[in-house]
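[1] this one's sequence-less:
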């Protein structure tokens, strides 16, 4: 056995140089080790995904990242069409609205939470927001819900499209308003696990208006995008339901096509703080996903174990320096669905 099998790619130490760009720094980090190396590789793969004209890009946005201001980074990615399909948590597409309308405040994680409750201040680790104003955001969602048709099964794509239109018409800066204007499809499979659920319950209890969300229709529509795509790429910020929903697009395509391994995501990157040994999907490795046909055996797959509030700003600014052009989405997406009424 020859040493050259292992000792062929030499590590290169980072040197401090004045005027170095974020893109240059991440290029240098890519030549180091540990998670710094992985973060550099994530940017490299994301750039390749963007430049690949045959790839449909799915973007999973988990957790409660909008409370920390991360939503404007995702907004920029949609404006550049570096996202074709956004799969967020309900929190991330409601708490951005709270930021626009009422704002968040830097706080502390060691605080009297009982006192906060009495003052109606809600806490997200070290971020505070006014709870009474938060409920005004809930009322805004309810107002929109009351404009919808009863006895019609909406997919969350239809719901989010219409709400994005509602927000855009009122000039409320948000992810859904941006998605509507840029024609990015948004699916939120756990929509009611957020303030949307509260708003829809209020619509029933106070106004006798029952809005139907059809999860099967949701899955049918997003898998239709997967089936019609020449290639797919997946970006996961966190894990959770958004990650698995996007992973299931590849798994379903394989089942429909006859249980082959020929339809996985060609690209996959993830920023996560979850680890695989607990058996959960959020921390599941891409190597494990290969066994399900979700990732390609020879695909460009990179996972970086890092706080997303550190990684995502660096990734987006590096991309702005490397590929600052508006991407053309795959042509088939343009008229795939009729605009909901």
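    Great, that's in hand. This one's a predicted model, so the numbers in the text were calculated from it and none came from an experiment.
[2] when you work out contacts or count neighbours from here on, use the C-alpha atoms and nothing else.
    Noted.
[3] what's the helix or strand where residue 287 lies in contact with?
    Using DSSP states H and E, residue 287 sits in helix 286-290. By C-alpha atoms under 8 Å, 6 or more residues apart in numbering, the surrounding residues in contact with helix 286-290 are 268, 295-297, 301-303.
[4] of those residues - the most surrounded one?
    residue 295 (30 neighbours; other C-alpha atoms under 10 Å).
[5] on that earlier part again, possible to save the contacts of helix 286-290 as JSON lines with secondary structure and distance to residue 181?
    Formatted as JSON lines, these follow (DSSP: H, G, I helix; E, B strand; the rest coil; distance: C-alpha to C-alpha, whole Å):
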{"residue": "268", "secondary structure": "strand", "distance to residue 181": "26"}
{"residue": "295", "secondary structure": "strand", "distance to residue 181": "31"}
{"residue": "296", "secondary structure": "strand", "distance to residue 181": "33"}
{"residue": "297", "secondary structure": "strand", "distance to residue 181": "36"}
{"residue": "301", "secondary structure": "strand", "distance to residue 181": "31"}
{"residue": "302", "secondary structure": "strand", "distance to residue 181": "31"}
{"residue": "303", "secondary structure": "strand", "distance to residue 181": "31"}
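[6] chain center to stretch 155-168: distance?
    Offset of stretch 155-168 from its chain centre (C-alpha atoms, centre = their mean, to the nearest Å): 17 Å.
[7] actually stretch 21-40, not the one I typed
    Relative to the centre of its chain, stretch 21-40 is centred 22 Å away, using C-alpha atoms, centre = their mean.
[8] pasting the second one now:
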């Protein structure tokens, strides 16, 4: 945000009034919101500018971190589009979103539901609930069987000391669903890291398989891969959806290079309780997770509302880019 204060005192910058016309584009709308310079509108406009720089400059290696039910909420193709257009170098996500990506890859679906439901009746009818999203419980039973079959086709020696990110790449390729985040990432050399993978149904399937057959993931290898990505990149950008473990994991990988250069965080969490998900990005400077001269913005809002608006704005200006090699 612009700093109106000077050593001589306050030097106010007038708020520019937003003008909306019948045929205004999304990018022009966000330009106008940015120019107001204040509150959520100003932050959304700045976020659009930061994302435009991240996604248009080929010298940026960009991390996308995902927490919350982004795939069940219907944003699977949006993430896939970011991969296809060369905007991402790595994704750091919860195991749950990967679980739901596999659910969709197998032909199962997520359904429009309601918050106002008796969950005791819902489970009797064979459904699990995520907020107002329903998903059939049998989808996860099918997932478990599918994952076990896929792992069994891998040569035993390839299942030893394997980074989780490599294992996820192999699973994505074996699934073969061209709309899958896992598949697209594998095909486009975008690494997927999931530090909390075992805390998911997909993780339970891996554990179940490992209890009877050879499967020896190496979690330290992923730390090495992430740090090497950060250290060998000319510039680093990050788009944080929601916060949580994925946010911290990606930011932590950048401390050896003094932090990220560009950052956008979209969250509904508050800073007062001291939790990471609500921590403003400015706090990250004290941890060397964002550079002192870095450009960053916190957008306080629902990811499922803010992300499509921001991404549509970016696509009006940037169609694709060559992914940096690192």
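    Good, I have the coordinates. This is a predicted model, so every value here is computed, not measured.
[9] just to revisit the earlier point, what range does the helix holding residue 287 of the first structure cover in the second structure?
    Residues 281-285 of the second structure are where helix 286-290 of the first structure lands when matched by TM-score structural alignment.
[10] my guess is residue 127 of the first structure meets residue 108, correct?
    Yes. Under the criterion of C-alpha atoms under 8 Å, residue 127 of the first structure makes contact with residue 108 at 6.9 Å.
[11] quick one on the thing from earlier: redo the contacts of helix 286-290 of the first structure as a markdown table? Include distance to residue 67 of the first structure.
    Below are the contacts of helix 286-290 of the first structure laid out as a markdown table (distance: C-alpha to C-alpha, whole Å):
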| residue | distance to residue 67 of the first structure |
| --- | --- |
| 268 | 26 |
| 295 | 31 |
| 296 | 34 |
| 297 | 36 |
| 301 | 29 |
| 302 | 26 |
| 303 | 24 |
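[12] now do the SS call for the counterpart of residue 117 of the second structure in the first structure.
    Matched by TM-score structural alignment, residue 117 of the second structure corresponds to residue 111 in the first structure. Using DSSP: H, G, I helix; E, B strand; the rest coil, the structure places residue 111 of the first structure in coil.
[13] what segments of the stretch 101-250 of the second structure are helices?
    For the stretch 101-250 of the second structure, applying DSSP state H, counting those that start in this stretch gives helices covering 119-124, 138-153, 164-175, 181-187, 201-210, 219-232, 244-252.
[14] and among those, the most buried is which?
    Of all the helices of the stretch 101-250 of the second structure, helix 181-187 carries the top mean neighbour count, a mean of 24, counting by mean count of other C-alpha atoms under 10 Å.
[15] read off where that helix ends up in the first structure.
    Aligned using TM-score structural alignment, helix 181-187 of the second structure spans residues 175-181 in the first structure.
[16] hey, where'd the strands end up in the stretch 201-341 of the first structure?
    Along the stretch 201-341 of the first structure, the stretches classed as strands by DSSP state E, counting those that start in this stretch are 212-213, 231-237, 265-272, 295-305.
[17] what packs against the second one?
    The reference is to strand 231-237 of the first structure. strand 55-61, helix 240-256, strand 265-272 (3 or more C-alpha pairs under 8 Å, 6 or more residues apart in numbering; DSSP states H and E).
[18] where in the second structure does it fall?
    Under TM-score structural alignment, the match for strand 231-237 of the first structure is residues 235-241.
[19] likewise for the first one?
    With TM-score structural alignment applied, strand 212-213 of the first structure matches the range 216-217 in the second structure.
[20] and that stretch against the first structure, how far off on average?
    Average distance, stretch 216-217 of the second structure versus aligned residues of the first structure after superposition (mean C-alpha distance after the TM-score superposition for the first structure): 1.8 Å.
[21] just how off-centre is that stretch within its chain?
    The chain centre lies 24 Å from the centre of stretch 216-217 of the second structure; the measure is C-alpha atoms, centre = their mean.
[22] count of residues packed around residue 324 of the first structure?
    11.
[23] whoops, I mixed them up, residue 155 of the first structure
    Based on other C-alpha under 10 Å, the number of other residues close to residue 155 of the first structure is 23.
[24] residue in the second structure paired with it?
    Under the alignment by TM-score structural alignment, residue 155 of the first structure pairs with residue 163 in the second structure.
[25] any idea how far its match is from residue 157 of the second structure?
    According to C-alpha to C-alpha, to the nearest Å, residue 163 of the second structure and residue 157 of the second structure sit 13 Å apart.
[26] same thing with residue 234 of the second structure?
    Residue 234 of the second structure is 35 Å from residue 157 of the second structure, by C-alpha to C-alpha.
[27] in the first structure, what range does the longest helix anywhere in the second structure match?
    In the second structure, assigned by DSSP state H, the helix with the most residues is helix 39-56. Counting by TM-score structural alignment, helix 39-56 of the second structure lines up with residues 34-51 of the first structure.
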